[in-house]
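Trainee: Sequence first, predicted coordinates after that:
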Amino acid sequence: MKNIISVTLILHIVFWAGTILAGFIIYKGIGTSLSFKFIIGYVIYLLLYVMFSIYLVMMKTKKLNWIQFRRRLFMFIAWFISLSAAHYLIEYFFSDSEIVLWDFAIPLGLSLGLAFSDLMTLQKKG
């Protein structure tokens, strides 16, 4: 388990350093071939990082007992309903476009992240 913690720490450090560097490259408009290769590599890294994070969450979710899983599932549903309602109200009052199914992707992702993201880094205590 200690190896996974050190790997996730390294992945987080590389993520934040790459995000800062990519943001700087994009903000300054640096258009060299090296910066383009860095951005492409960073996008590939992000995809692999997301897949590794999903893997960690799935493996640790299998180890949860039913009560812990039910609590997280309830928290996910509560966050999804509240974020979807807030999104719908904002769209209803401040936008003239109609609501489509894809508009619920952001509340879905945020609620999944809020309910299950701590499983990526924390290890079971006791």
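Mentor: Looks like it arrived, so ask away.
Trainee: When you work out contacts or count neighbours from here on, use the C-alpha atoms and nothing else.
Mentor: Fine.
Trainee: what's the helix or strand for L122?
Mentor: For L122, there is no helix or strand it lies in under DSSP states H and E.
Trainee: how near is it to I30?
Mentor: 38 Å (Cα to Cα, to the nearest Å).
Trainee: and if you look at L64?
Mentor: In terms of Cα to Cα, L64 sits 47 Å off from I30.
Trainee: Got another one to weigh against that:
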Amino acid sequence: MKNKKTFITKILYGLFIIGTIISIFIVYKHIDSSFAFKFIIGYAVFNFLMVLYLVITTISNLKMIKKKELRKRFITFITVFIIFGALNYGFDYIFRPEKIDLFREFSISFGLSVGISFIRLTSLKENEGEN
């Protein structure tokens, strides 16, 4: 089952890359047709469903890893979140002190931290969780 899940994940990543390239081409060439509009709408729905799939897969793979590995990932998450949050706030304080938005700054930091800490869990192999 894990090999099938990894295969599906790789196909989704491939479709995402191809869809992104086509969408960028459509937007930058200002192609205005009904097919282009439907493609962009379909691409947006695909992205939403892909993110949902990756979140569910990551959560289900969290059960497979050991407590020590999970703790290390959470420590990495917290460390990276604090560093990125501080850097983002610092740069905004220096370059745009009149437009500091803490929600924007820390939401970006949160997303980057989750991505860096847990991205490998989407394609976890059967024997990786037993290390």
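Mentor: Here it is on my side, so go on. This one's a predicted model, so the numbers in the text were calculated from it and none came from an experiment.
Trainee: T6 of structure 2 in helix, strand or coil?
Mentor: helix (DSSP: H, G, I helix; E, B strand; the rest coil).
Trainee: wouldn't it be in contact with S123 here?
Mentor: Yes: using Cα atoms under 8 Å, T6 of structure 2 makes contact with S123 at a distance of 5.4 Å.
Trainee: between those two, who's got more neighbours?
Mentor: Set side by side, T6 of structure 2 and S123 show more neighbours around S123, with 20 against 16, by other Cα atoms under 10 Å.
Trainee: ok, the more buried one - contacts?
Mentor: Neighbour list for S123 of structure 2: K5, T6, T9 [criterion: Cα atoms under 8 Å, 6 or more residues apart in numbering].
Trainee: Could you find the counterpart of it in structure 1?
Mentor: Superposed on structure 1 with TM-score structural alignment, S123 of structure 2 falls opposite T121.
Trainee: circling back: ok, the contacts of S123 of structure 2 vs I100 of structure 2, which is closest?
Mentor: T9 (37.6 Å; Cα to Cα).
Trainee: residues near that closest one, how many?
Mentor: With other Cα under 10 Å as criterion, T9 of structure 2 counts 18.
Trainee: likewise the one 4 residues further on?
Mentor: A count of neighbours around Y13 of structure 2, defined by other Cα under 10 Å, yields 13.
Trainee: thinking again about what came up before, which of the contacts of S123 of structure 2 are retained in structure 1?
Mentor: Mapping the contacts of S123 of structure 2 onto structure 1 (both residues aligned by TM-score structural alignment, their matches' Cα atoms under 8 Å) leaves T6, T9 still in contact.
Trainee: And D101 of structure 2? What does it align with in structure 1?
Mentor: Checking with TM-score structural alignment, D101 of structure 2 has I99 as its match.
Trainee: Might you calculate how far stretch 98-107 of structure 1 sits from the centre of the chain?
Mentor: Mean C-alpha position of stretch 98-107 of structure 1 versus that of the full chain (Cα atoms, centre = their mean, to the nearest Å) differs by 17 Å.
Trainee: What are the buried residues along that stretch?
Mentor: By 16 or more other Cα atoms under 10 Å, the buried positions in stretch 98-107 of structure 1 come out as F104, P107.
Trainee: Name the residues that touch that stretch?
Mentor: Residues contacting stretch 98-107 of structure 1 (Cα under 8 Å, 6+ apart): W79, F80, L83, S84, H87, Y88, E91.
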